[in-house]
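J.: take a look and give me a structure for this.
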Amino acid sequence: MEEHEWWKDAVVYQIYPRSFQDSNGDGVGDLQGILRRLDYIAELGANVIWLCPIYASPNEDNGYDISDYQKIQPDFGTMEDFECLLREAHKRGIRIILDLAVNHTSDEHRWFAHSRADRGNPCRDYYIWREGRGGGPPNNWNSWFGGSAWQYDAPSGMYYLHIFSPKQPDLNWDNPAVRESVFQMMTWWLDKGVDGFRMDVISLISKPETLPDGPGGDLSPFCINGPHVHAYLQEMNERVLSRFDIMTVGECPGVTVEEAKKYAGFSRGELNMVFQFEHTSTTDGPYGKWSDRRVWLPDLKKIFFHWQNGLKGAAWNCLFWGNHDQPRAVSKFGDEREEYRARSAKMLATCLYLMQGTVFLYQGEELGMTNAAFDSLGDYRDIETRNAYRDLVGGGCVTHDEMMRYIHRVSRDNARTPMQWDASPNAGFTTGTPWIGVNPNYKEINAQQEQSDDRSVLSYYKRLLRFRRENAIVRDGDFMPFWPEHDKILGYTRSLNGDTLYVLCNFTDERMPLLEIDTHGRYLETVFCNYEEPGPWALRPFEARVYLVRA
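T.: The predicted structure is shown next:
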């Protein structure tokens, strides 16, 4: 294994700026709002902030459609605000990594404006343009946001590719000038002092030159892990990343363990880590993510154990339950009912954050925030959610009531409701009208209330993250599944220098008898439990128990 790097010890706190803290009453979170909450993040035990996009954007996809990489979105503030935030975070020992979307830009980016202006413009080849076929698009690919992945441009008489919205045209990474422009922009930010990048859908940047039809219109087999993706990332590493002491993590839909070793292998010269989404996809159904299925624990265990053992000694894991694109962790993987919400939130944290890897926790997860489940489709702002409703309900695939159940379970807006700071109007997020509705349960679930309660989810997170920081066994210990066939309990051990940590988590609302643990006569010390009182030799509903056997 390579020498120890700071990002292996990191606890990354993901901020969705639009929903974190509004400082000026316009209903939109901003950089000055984040600045006000730096001490909260430091006290939690996080030492890295991942900022979702703060660049100039028309907000077709809430900032992932970038119109200028080197300007701040005015809703969020100014470049001076960002530079102040960066300085103040560094004073507190907190690094900041930026979200970088370079698979595509906004159609309002100057590159695209020049590209579509005429076929002879030097920027024409910055994007993927093709002639139509048989009076229609160049191939049968469907966009991940619905409809064709090709948009016809009448003035030039050609189509351009967009894996996402028509307002998010894909960049042509085969063009060296595109790569040079991206590398210059990245270097500009790193020279400014940022501490790395989370790279949006980075596994999609390379497309095959022939652009063949996909099975049933699916572009995934050709765009995911495309033909030159690793060459382009190695070039990025050589030209930019290797020159700085930074953290890099790639969002890689469809990545396997073997592919992850290519993207993030210790000797590959590409990225530090990748996000994989096998565990978040365990509830998918006939309509992809749009489903109300519940997680089946044996599937979850198989995935976690495969990644822990598969990357051992070769690459580094990312540990996360949720993010800005996923429903709230406690609603999907735990139980949001009042009697179980806090208990299951603590259990989920214990289960995942004692595995080997870097912790990524999403704003509000440390409070046990839940899905909002708005009554009306009109309350949702997410383009993916609205387009899916149009396609599935409008296409006669599902009824309105069925689709609303799916939206309540998995819409991205479940994670994008405002951070719940206190019980004052709008949860202390804004003095104005919030850009999206606040979850009505904010009076019961909020940071102010949990900071004063030693038994709260927030207090438990602080203790758990401190334990990670102070015990090398969590970072470096060997991983071994425990009771792998059990369909209600997820268990594993971490072992280092003769010490063994036993992690046992009950994923049900039932009492689960424990099997025998052979400690070879050594004392079994309880170091964590999400129940306050000592328990019997059984796991109570959603109980997490952590034992340590010392050498």
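
J.: only C-alpha atoms from now on, for both contacts and neighbour counts.
T.: Noted.

J.: to which secondary structure element is Trp189 assigned?
T.: Taking DSSP states H and E as the definition, Trp189 sits inside helix 176-192.

J.: in that helix, what's buried?
T.: Under the neighbour-count criterion of 16 or more other C-alpha atoms under 10 Å, helix 176-192 has Val178, Arg179, Val182, Phe183, Met186, Thr187, Trp189, Leu190 buried.

J.: now for those residues: which two are most distant?
T.: Val178 and Leu190 (18.6 Å; C-alpha to C-alpha).

J.: which stretches in the stretch 451-551 of the chain count as strands?
T.: With DSSP state E, counting those that start in this stretch, the ranges of strands along the stretch 451-551 of the chain come out as 478-482, 489-496, 499-506, 512-513, 525-529, 538-539, 544-549.

J.: packing partners for the fourth one?
T.: When contacts are defined as 3 or more C-alpha pairs under 8 Å, 6 or more residues apart in numbering; DSSP states H and E, strand 512-513 sits against strand 538-539.

J.: and after the helix holding Trp189, which helix or strand comes next?
T.: Heading C-terminal from helix 176-192 (DSSP H and E), you reach strand 196-199.

J.: right, and the helix or strand after the helix or strand harbouring Phe222?
T.: Applying DSSP H and E as the criterion places Phe222 in helix 220-223. As assigned by DSSP H and E, the chain's next helix or strand after helix 220-223 is helix 229-239.

J.: any buried residues in that following helix, and which?
T.: Under the neighbour-count criterion of 16+ other C-alpha under 10 Å, helix 229-239 has Val229, His230, Tyr232, Leu233, Gln234, Glu235, Met236, Asn237 buried.

J.: could I get those as JSON lines with distance to Arg110?
T.: What follows is these, written out as JSON lines (distance: C-alpha to C-alpha, whole Å):
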{"residue": "Val229", "distance to Arg110": "25"}
{"residue": "His230", "distance to Arg110": "28"}
{"residue": "Tyr232", "distance to Arg110": "23"}
{"residue": "Leu233", "distance to Arg110": "24"}
{"residue": "Gln234", "distance to Arg110": "27"}
{"residue": "Glu235", "distance to Arg110": "25"}
{"residue": "Met236", "distance to Arg110": "23"}
{"residue": "Asn237", "distance to Arg110": "26"}
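
J.: one more, so I can put them side by side:
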Amino acid sequence: MSVNTIKWWQKSVVYQVYPRSFQDTNADGIGDIAGITQRLDYIKTLGANVIWLNPIYASPNKDNGYDISDYDSINPEFGTMTEFKTLLDKAHQLGIKIIMDLVVNHTSDQHDWFIESRQSKNSDKRDFYIWRDPVDGHEPNNWGSYFSGSAWKFDEATGQYYLHLFVDEQPDLNWESQRVRDTIFDMMNRWVDRGIDGFRMDVISLISKPDGLPDGHIADGAEYSNSDKIVPNGPHVHDYIQEMRQKVLNRADLITVGETTGVNVENALKYANLDGSELNMVFEMEHVSLDHNPNPALQRWYDQKVDLRKLKANMSKWQNKLYGVAWNSLFWGNHDQPRAVSRFGDDRPEYRERSAKMLATLLHMQQGTPYIYQGEELGMTNAHFDQLDDYDDVETKNAYHYLVERDHLIDGETMMRYIQAQSRDNSRTPMQWDNTNNAGFTTGKPWLKLNANYPKINVTESLKNPDSIFYYYQKLIQLRYNEPLVTTGKYQLIDEDDAAVYAYLRQGKDDALLVINNFTDQTLTRHYTQYTDQKHVDLLLANYADDTGETLRPYEARIYKLSI
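T.: The predicted structure is shown next:
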């Protein structure tokens, strides 16, 4: 890969903002657009040059904004279009680009399109959604919702079912309809005209459903089939995205990333090919699925750490197979995942900072565009709430209802332990700005309970400490901007069978980066002289103040520059 062919988004670092939990300015307990504007200088100081905003459109909030009722209106909870324009203008003045969440696999059932679609079988917008007759008095097929239960909802008015891969109130759009596609593309163009810099495309790999909507395999103990094994990467998905490219994405120098649920490497080579025919990059979900429950009926609900060897094998596969052909996103967490340091690292007080820096080192030195989820740069942890009532997330509550109360697949105590490990609300607790009441997030009542550790883990404390996780992220970001090997170097895993250390090279023609990460709380000895002998060795960054050579301390991370 030539440095001369590098696109700006390949060297970028994205900071993800979950608006509801970032900063509240009007004391209603809900973060808002004005709050994001207020904190832009903080993001600029960190060094990120792109912000991804989770949905801020009009929504009844059955799934926290991912059920959109009007794509061209701002949710009044977040502010106004004028305030959004102010945010966009100030971000651009600071050299920060803004990408919007594009949610077009489904809408809210309160969207005008669906309200009209469900009026009758002859409605002008009947074809905007996926309607089917009952089969033997039941659902049209055995698909399960991602949020538990059936993926079909019976509508009394017309005697048909509509498809919803998520909650009942999120009917799936029918992308086979040219009118649907053109209407969506027109909406996207209006946002491009407003000046946004790109799109993060929610579950974009689900928009093309399998021909004939066939039944899927039902796991032992489950009532419905797993849609993730049936729906993703349907027969026309690449046709639809290529059409989007021609009708929208080629109009400006946009950054585009697809959340490609169920994607494999072969499909990613199409979605994110460097030929520019579809998207710039993908979010693949394999590495954040490795710690899911071995019982498929329980899906993500589990509390065991991932085997490092499996993680290395998976991440290495993506690094090697996309190299020079397609582009990947790098992430540990987001609004749908637990906190990274609790999941992949060690959030015990004595190890939290070291392991958070180690995880950042491992990720940011790989090839791809890194995404930092708000609070990750502070080492924010899982919430560890004790009561189900403390959780807001519809997926969490549905899972408890179905798995514990209805189907009795698991006992309540075990399920609560799994929820503490995996619930999406772990990442949605309010941003921890300082040690004042409600962590400086709001002067009202927060929409979601705060993490109890905010008096110690917050922005104010991080900015006061030159050795904080925040400043370590800042250094990693600058290293990415300044060191071409981080973008262009070829990846080589070192010792795939090592269950305790993740080490790899990023190789250039005459130089390389050696990245070493101890994934344990143990002091270890490792020898990498075969890579460093007869080379000039510089330590670029580490999470300990001194270099002890072959001795690796708990959660130690180092980045060496090797040159001939």
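
J.: TM-score for the pair, please.
T.: Put the two chains on top of each other and the TM-score (TM-score structural alignment, normalised by the length of structure 1) is 0.99; 551 aligned residues with a C-alpha RMSD of 1.1 Å.

J.: returning to what we had before: with structure 2 overlaid, how far apart is the helix holding Trp189 of structure 1 on average?
T.: Superposed on structure 2, helix 176-192 of structure 1 shows a mean distance of 0.3 Å to its aligned residues (mean C-alpha distance after the TM-score superposition for structure 1).

J.: what about that helix, distance to the chain center?
T.: In this view, helix 176-192 of structure 1 has its centroid 24 Å away from the chain centroid, taken as C-alpha atoms, centre = their mean, to the nearest Å.

J.: what does it correspond to over in structure 2?
T.: Mapping helix 176-192 of structure 1 onto structure 2 (TM-score structural alignment) gives residues 178-194.

J.: so how far is Ile372 of structure 2 from the residue in structure 2 that Leu44 of structure 1 lines up against?
T.: Matched to structure 2 by TM-score structural alignment, Leu44 of structure 1 sits across from Leu46. As judged by C-alpha to C-alpha, to the nearest Å, Leu46 of structure 2 and Ile372 of structure 2 stand 10 Å apart.

J.: report the aligned residue range of structure 2 for stretch 338-351 of structure 1.
T.: So stretch 338-351 of structure 1 sits over residues 349-362 in structure 2, by TM-score structural alignment.

J.: Val12 of structure 1 sits in which helix or strand?
T.: Using DSSP H and E, Val12 of structure 1 falls within strand 11-15.

J.: next one: that strand to chain centre, how far?
T.: How far strand 11-15 of structure 1 lies from its chain's middle: 10 Å, per C-alpha atoms, centre = their mean.

J.: then stretch 486-505 of structure 2?
T.: Chain-centre distance of stretch 486-505 of structure 2: 23 Å, with C-alpha atoms, centre = their mean.

J.: give the aligned range of that stretch in structure 1.
T.: The aligned range for stretch 486-505 of structure 2 is 474-493, by TM-score structural alignment.

J.: contacting residues for the residue most central in space within structure 1?
T.: Nearest residue to the geometric centre of structure 1 (C-alpha atoms, centre = their mean): Asn323, 3.7 Å. Applying C-alpha atoms under 8 Å, 6 or more residues apart in numbering, we find Asn323 of structure 1 in contact with Gln14, Leu361, Tyr362, Ala415.

J.: tell me the one of these nearest Asp81 of structure 1?
T.: Nearest to Asp81 of structure 1 among these, with distances taken as C-alpha to C-alpha, is Gln14, at 18.6 Å.

J.: show me what that closest one lines up with in structure 2.
T.: Matched by TM-score structural alignment, Gln14 of structure 1 corresponds to Gln16 in structure 2.

J.: now swap in Leu548 of structure 1 and tell me
T.: That one, Leu548 of structure 1, aligns with Lys561 by TM-score structural alignment.

J.: likewise Ser206 of structure 1?
T.: Superposed on structure 2 with TM-score structural alignment, Ser206 of structure 1 falls opposite Ser208.

J.: equivalent analysis for Glu5 of structure 1, please.
T.: By TM-score structural alignment, Glu5 of structure 1 lines up with Lys7 in structure 2.

J.: re earlier: average gap between the helix holding Phe222 of structure 1 and structure 2?
T.: Relative to structure 2, helix 220-223 of structure 1 is 2.9 Å off (mean C-alpha distance after the TM-score superposition for structure 1).

J.: give me the helices and strands touching that helix, please.
T.: So helix 220-223 of structure 1, by 3+ C-alpha pairs under 8 Å, 6+ apart, packs with no helix or strand.

J.: please point out which parts of that helix sit buried.
T.: Using 16+ other C-alpha under 10 Å as the test for burial, helix 220-223 of structure 1 gives Ser220, Phe222, Cys223.

J.: which residue in structure 2 lines up with the last one?
T.: Read that as Cys223 of structure 1. In structure 2, Cys223 of structure 1 lands on Val231 (TM-score structural alignment).

J.: and that match, how far is that from Thr260 of structure 2?
T.: Val231 of structure 2 is 11 Å from Thr260 of structure 2, where distance means C-alpha to C-alpha.

J.: burial count for the residue nearest to Ser468 of structure 2 when sequence neighbours are not counted?
T.: Once flanking residues are discounted, Ser468 of structure 2 sits nearest to Ser462: 5.4 Å by C-alpha to C-alpha, 6 or more residues apart in numbering. Each residue near Ser462 of structure 2 was counted by other C-alpha atoms under 10 Å, and the total is 20.

J.: test my guess that Ser462 of structure 2 contacts Tyr473.
T.: No. Using C-alpha atoms under 8 Å, Ser462 of structure 2 is not in contact with Tyr473; the gap is 11.4 Å.

J.: what segments of the stretch 201-350 of structure 2 are helices?
T.: Counting by DSSP state H, counting those that start in this stretch, the stretch 201-350 of structure 2 has helices at residues 237-247, 265-271, 308-322, 340-343.

J.: what's the mean distance for the last one versus structure 1?
T.: When structure 1 is overlaid, helix 340-343 of structure 2 sits 0.2 Å from its aligned residues on average, using mean C-alpha distance after the TM-score superposition for structure 1.
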